[in-house]
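Q: Coordinates for the following, if possible.
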Amino acid sequence: MRPYKQTIKKNILATSTITTPLGDMLCAATSKGICLLSFFNSKHLEKQIEKIQKFFNTEAIPAHNKYFECLQKELDEYFEGKRKEFTIPMQLVGTPFQQDVWKVLQLIPYGEKISYKDEAQLLKKPNASRAVANANGQNMISILIPCHRIIQKNGTLGGYSSGVDKKEFLLNLEEKNF
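A: Take a look at the predicted model:
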């Protein structure tokens, strides 16, 4: 008689659509937290999906996740000007350097803007402005990890993977409710 082999459940990478005033966003989550929140028009969305599927060694599938309702609620409150910090758990998928950059982004207070150079200094890597900018561009959790708060040294908005119009909207929203 052969021993009973227990079937091991694969990691579940659940996806859903989150509605915002700026348009629908794709979100993905594991049992540990949100790992993707991206506008459907993001130029990096396909690569982001591939990256998280590879990282978790599973397919992203439409499914329920305990974090989705909380995420929708917190985003609604944010867009209504009632929430300035997010409490939803996140699971960051990136290199250690990228994760360090994204953690610094989360320290930038609501309503404030800093330059890539300032962000590099907060990271204690003052000569790494370009690397910091590249890491910001790889951020897969829009709004919650506020890369929209980073502007160029000369005060111009710079890039945003879902369009500068969305970045400008988010900055104006925060400035108005600051």
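Q: use CA for all of it now, contacts and neighbours both
A: Fine.
Q: residues contacting the residue nearest the centre of the chain?
A: For the chain, the residue sitting closest to the mean C-alpha position, by CA atoms, centre = their mean, is residue 141 at 1.0 Å. Residue 141 sits next to 34-38 when contact means CA atoms under 8 Å, 6 or more residues apart in numbering.
Q: Here is a second sequence; please produce its structure as well for comparison:
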Amino acid sequence: MISEKEQKRYYKALLAKDSTYDGIFFVGIKTTGIFCHATCPARKPKYENCTFYETAEEALLSGFRPCKRCKPLSFPREIPPLVQKMIELVEENPEKRWKDQDFADLGIHSMTARRQFKKVYGMTFVQYARSRRMGIALKSIKEGEKTIDTQLDMGYDSPSGFYDAFSKIMGSNPKKSKEIKSLSADWIDTILGPMMSIADDDYLYLLEFVDRRGLEREIERLRNRMNASIVPGKTRINEQIKEELALYFDKQLDEFKTPYLCIGSDFQKSVWQALTAIERGKTSSYKELANAIGNPNGMRAVGNANGANQLAIIIPCHRVIQTDGSLGGYGGGIERKKWLLKHEKEYSD
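A: Below is the predicted model:
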């Protein structure tokens, strides 16, 4: 996380157009929706209109698009014409999900696009397109109800037009049926970065950090399994988990009481249930977890179920470590796992 002190230092560098900071931070401009380098020649924004990021992917996931003047994604080299063309194509149709045939239609191989993007940006083209697509959707969630008031400015003629486009970005349309559920997605700012909750009036179905790898697939699985339509909004459940998370991070919450529903196989549910039995401030190994559910040889399967958990923090998969004491993996990032374990240890002492 970028501290307030660092943000102010970055802002001074932005005002001074200090080239030594190019590639060190990216700044999202709330009033224009773009993100820039420190040396961007454009008129400088007010401090309160700036959001600072350490990576371009974070800026993209927050809904900002790259500035056409300073071309922040080109640092430290110029963008090849082919790569620039592909960026323009993403902007023309950000909800598009790219397939091998799309690259073939451009006269290039998908692996060529992957290598060129990786060389210039440190991320593949598919990652870039996904981050841009998810960024637009996540920005809509963050704005919540305000989205409806501003949709005409985005080029949509009606609420249904906006929701159709939002649904395409968030995942494939649910099967046409009278049984379609409506789920509300809300944005939650936390000390560890933004999270997203998806709920209806009865249960919480998903709680994740917005930069979690594979989030888009998680959302799509949820949509398909529940035959649901997901739109920006709030329910009493979204509000309840937001309040409880604030108390959790302030070390003032005894236990989460937000009602939730786990969507998965019986085996996955048994693993998730076992996770909730790990006391706050304690850890368990994959081996111990496998023994706890009566499947001592199922450590790999337990690990996979752990990774498929869609309710971060509430179902504490971050409390599972390797048998040798090393932290192992975590969908929200190893630094967050380390922070959560330290936080909970202090919480319990």
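Q: if I look at the equivalent of the residue nearest to the centre of the first structure over in the second structure, how far off is residue 159 of the second structure?
A: For residue 141 of the first structure, the aligned position in the second structure is residue 311, judged by TM-score structural alignment. Taking CA to CA, to the nearest Å as the measure, residue 311 of the second structure falls 30 Å from residue 159 of the second structure.
Q: Tell me, how many residues neighbour residue 168 of the second structure?
A: Applying other CA atoms under 10 Å, we find 15 residues neighbouring residue 168 of the second structure.
Q: Secondary structure element holding it?
A: helix 159-170 (DSSP states H and E).
Q: name the helices or strands packed onto that helix?
A: If contacts are counted by 3 or more CA pairs under 8 Å, 6 or more residues apart in numbering; DSSP states H and E, helix 159-170 of the second structure sits against helix 125-143, helix 215-226, strand 228-232.
Q: Show residues contacting the next helix or strand after the first one.
A: Meaning helix 125-143 of the second structure. Note on helix 125-143 of the second structure: by DSSP H and E, the next helix or strand toward the C-terminus is helix 146-150. The contact list for helix 146-150 of the second structure (CA under 8 Å, 6+ apart) reads 140, 159.
Q: Next: stretch 155-168 of the first structure.
A: So stretch 155-168 of the first structure is contacted by 22, 39, 41-44, 115, 137, 148, 150-152 (CA under 8 Å, 6+ apart).
Q: hmm, which of those residues are the buried ones?
A: Buried by 16 or more other CA atoms under 10 Å: 39, 44, 115, 148, 150-152, out of the contacts of stretch 155-168 of the first structure.
Q: Find the pair from these with maximum spatial separation.
A: The largest separation in those, counting by CA to CA, is between 39 and 115 at 23.3 Å.
Q: about what we covered before: tell me which of the contacts of stretch 155-168 of the first structure fall in helices.
A: Taking DSSP state H, the ones among the contacts of stretch 155-168 of the first structure that sit in helices are residue 137.
Q: coming back round to it: closest one to residue 65 of the first structure out of the contacts of residue 141 of the first structure, please.
A: Nearest to residue 65 of the first structure, judged by CA to CA, of these is residue 34 at 9.4 Å.
Q: Could you report the neighbour count for the counterpart of that closest one in the second structure?
A: The alignment partner of residue 34 of the first structure in the second structure, by TM-score structural alignment, is residue 204. Counted by other CA under 10 Å, the residues lying close to residue 204 of the second structure total 24.
Q: ok, residue 204 of the second structure to residue 56 of the second structure distance?
A: From residue 204 of the second structure across to residue 56 of the second structure, the span is 30 Å (CA to CA).
Q: ok, now residue 210 of the second structure?
A: Applying CA to CA, the value for residue 210 of the second structure to residue 56 of the second structure is 14 Å.
Q: quick one: which of those two has more around it?
A: Per other CA under 10 Å, whichever of residue 210 of the second structure and residue 56 has more neighbours is residue 56, with 26 against 23.
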